[in-house]
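Engineer: what shape does this take:
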Amino acid sequence: MVQETGRARPGGRTARTQEAVHAAVRELLGENPGGVFTIAEVAARSGVHQATIYRRWRSPSGLLLDIAVGEINDRSPVPATGDLRADLSAYATRLATGMTGPGALDFLRALIAAANDSVEELALPRVEQFQAMLDAAGAHELSPVDIVELILAPMYLRAMLPVAAWNGLAEAERLVDNVLAVRERRAVSRAAAGAAGRPGA
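Structural biologist: Predicted structure coming up:
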């Protein structure tokens, strides 16, 4: 059965608050291509009190990151079918394809901008999606950090530095091969360590 993980959307008043704030941020960004806005401007435009915005998003960069995470979750859901190669390939291929579209680097820019803020929980849903994919495949040798380091980071770096012709689909498969090779190497090392620790080994 094909399953794709995704961020649970808030409901009721929380959803209305989020929608109003996100809409206000997008309007302000449209009016100011430089991407500079204040919480006070968002509050005035959205009708949501500043204290509420500060409590939930903490800063303009936190707002940008929340919007970017939501958009990337919608655009590129993480499969969790139990077939790790197929899931990684589907995810990496969508990611590579999206790198050539408008706003491809918005998530990375938002993450960098929010690096000094305590906004880990805004990116947590994506981490949980990676973990769900690994759990479905029984890939206990890997962690979400491995997906970030072995697929996300090199893909974004390559998109930022278009120094030569790039075959995104071929690159996606190469990165997936790297992840699976790391998993296999760790499994072998773990098995060898276990055998060495047994009596009589």
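
Engineer: can we go C-alpha only for contacts and neighbour counts from here?
Structural biologist: Fine.

Engineer: list the buried residues of stretch 37-52.
Structural biologist: 39, 40, 42, 43, 45, 46, 48, 50 (16 or more other Cα atoms under 10 Å).

Engineer: same for the strand or helix carrying the third one, what does it pack against?
Structural biologist: Mapping residue 42 onto the secondary structure by DSSP states H and E places it in helix 39-46. Using 3 or more Cα pairs under 8 Å, 6 or more residues apart in numbering; DSSP states H and E as the contact criterion, the neighbours of helix 39-46 among helices and strands are helix 12-31, helix 50-57.

Engineer: right, and those - which one's nearest residue 104?
Structural biologist: helix 12-31 (16.2 Å; Cα to Cα).

Engineer: outside of the closest one, which residues touch it?
Structural biologist: When contacts are defined by Cα atoms under 8 Å, 6 or more residues apart in numbering, helix 12-31 is touched by residues 9, 35, 36, 37, 42, 43, 45, 46, 47, 48, 63, 67.

Engineer: save those as JSON lines, and put in distance to residue 140 too.
Structural biologist: Shown next, in JSON lines, are the contacts of helix 12-31 (distance: Cα to Cα, whole Å):
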{"residue": "9", "distance to residue 140": "28"}
{"residue": "35", "distance to residue 140": "41"}
{"residue": "36", "distance to residue 140": "42"}
{"residue": "37", "distance to residue 140": "43"}
{"residue": "42", "distance to residue 140": "43"}
{"residue": "43", "distance to residue 140": "44"}
{"residue": "45", "distance to residue 140": "46"}
{"residue": "46", "distance to residue 140": "44"}
{"residue": "47", "distance to residue 140": "46"}
{"residue": "48", "distance to residue 140": "43"}
{"residue": "63", "distance to residue 140": "33"}
{"residue": "67", "distance to residue 140": "31"}
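
Engineer: second input sequence below; structure requested for side-by-side comparison:
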Amino acid sequence: MTHAPGTARPGGRTARTREAVRAATRELLAESTDGTVDIAEVAARSGVHLATVYRRWRTADGLIIDAVVDDLDSRSPLPATGDLRADLHTWITNLLTDLTHPGHLAFFRALLRAGGDGQDTLAFAEPRIRQIQATLDAADATVLTWMDIFELVLAPAYVRALLSMPMDPATEAVRLVDNVLAVRSAREHRAAE
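Structural biologist: The predicted structure is shown next:
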């Protein structure tokens, strides 16, 4: 079966390569004292040719972002039941809990280091963005976008954790959910006028 250029096959060599590189990145990240990895070390540990790693991930931060987004997708998927309050509360509680553990700021630090190359960051974060949008779509929250969730939930949660002031999942999850729902309500009210 022929695939369009740039599309991923669901299995086979491409999937094995991707998983080997992600596993090596995770291992090296866990061993790292400064939250960084070296592309050559990832290639050596994964058994994937250095040129392949550079071609697919481009930078060490791209490796970290891809591995962490993959971890987030499997460890903390966003529910999409249609009950926005419940879905957000479940996900935000998991997020805030994760951010209280050492090592869970690698994603945020990689984003900061990646700096101006927002296109690469968005490309690797695309699966997570689709999950956020699916949660919003399931709840018919058409006035909200993934960027709203970034600004109202992810930005404050990660910044507080980075400043060693992580949010308490038991109390702050409710507040963040209320903020998202308040923005939704205000926008829907404006649209109805």
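
Engineer: circling back to that earlier point, mean deviation, the helix holding residue 42 of the first structure versus the second structure?
Structural biologist: For helix 39-46 of the first structure, the mean deviation from the second structure after alignment is 2.7 Å (mean Cα distance after the TM-score superposition for the first structure).

Engineer: now for the longest helix along the second structure, which elements pack on it?
Structural biologist: Assignment by DSSP state H gives helix 169-192 as the longest helix of the second structure. Packed against helix 169-192 of the second structure by the contact rule (3+ Cα pairs under 8 Å, 6+ apart) you find helix 84-98.

Engineer: which helices and strands does the following helix or strand past the helix it packs on pack with?
Structural biologist: Downstream of helix 84-98 of the second structure, the next assigned helix or strand under DSSP H and E is helix 106-114. Judged by 3+ Cα pairs under 8 Å, 6+ apart, the packing partners of helix 106-114 of the second structure are helix 60-75.

Engineer: packing partners for the helix it packs on?
Structural biologist: helix 12-31, helix 106-114, helix 118-138.

Engineer: what is the burial count for the aligned partner of residue 126 of the first structure in the second structure?
Structural biologist: In the second structure, the residue paired with residue 126 of the first structure according to TM-score structural alignment is residue 128. Residues lying near residue 128 of the second structure (other Cα atoms under 10 Å) number 18.

Engineer: ok, now which ones touch residue 128 of the second structure?
Structural biologist: By Cα under 8 Å, 6+ apart, the neighbours of residue 128 of the second structure are 69, 73.

Engineer: for stretch 23-42 of the first structure, measure first residue to last.
Structural biologist: Start-to-end span of stretch 23-42 of the first structure (Cα to Cα, to the nearest Å) is 9 Å.

Engineer: so of the contacts of helix 12-31 of the first structure, which two are at opposite extremes in space?
Structural biologist: By the measure Cα to Cα, 9 and 36 form the most distant pair in the contacts of helix 12-31 of the first structure, at 26.8 Å.

Engineer: neighbour count: these two, which is higher?
Structural biologist: Each of residue 9 of the first structure and residue 36 has its neighbours counted (other Cα under 10 Å); residue 36 has more, 12 against 9.
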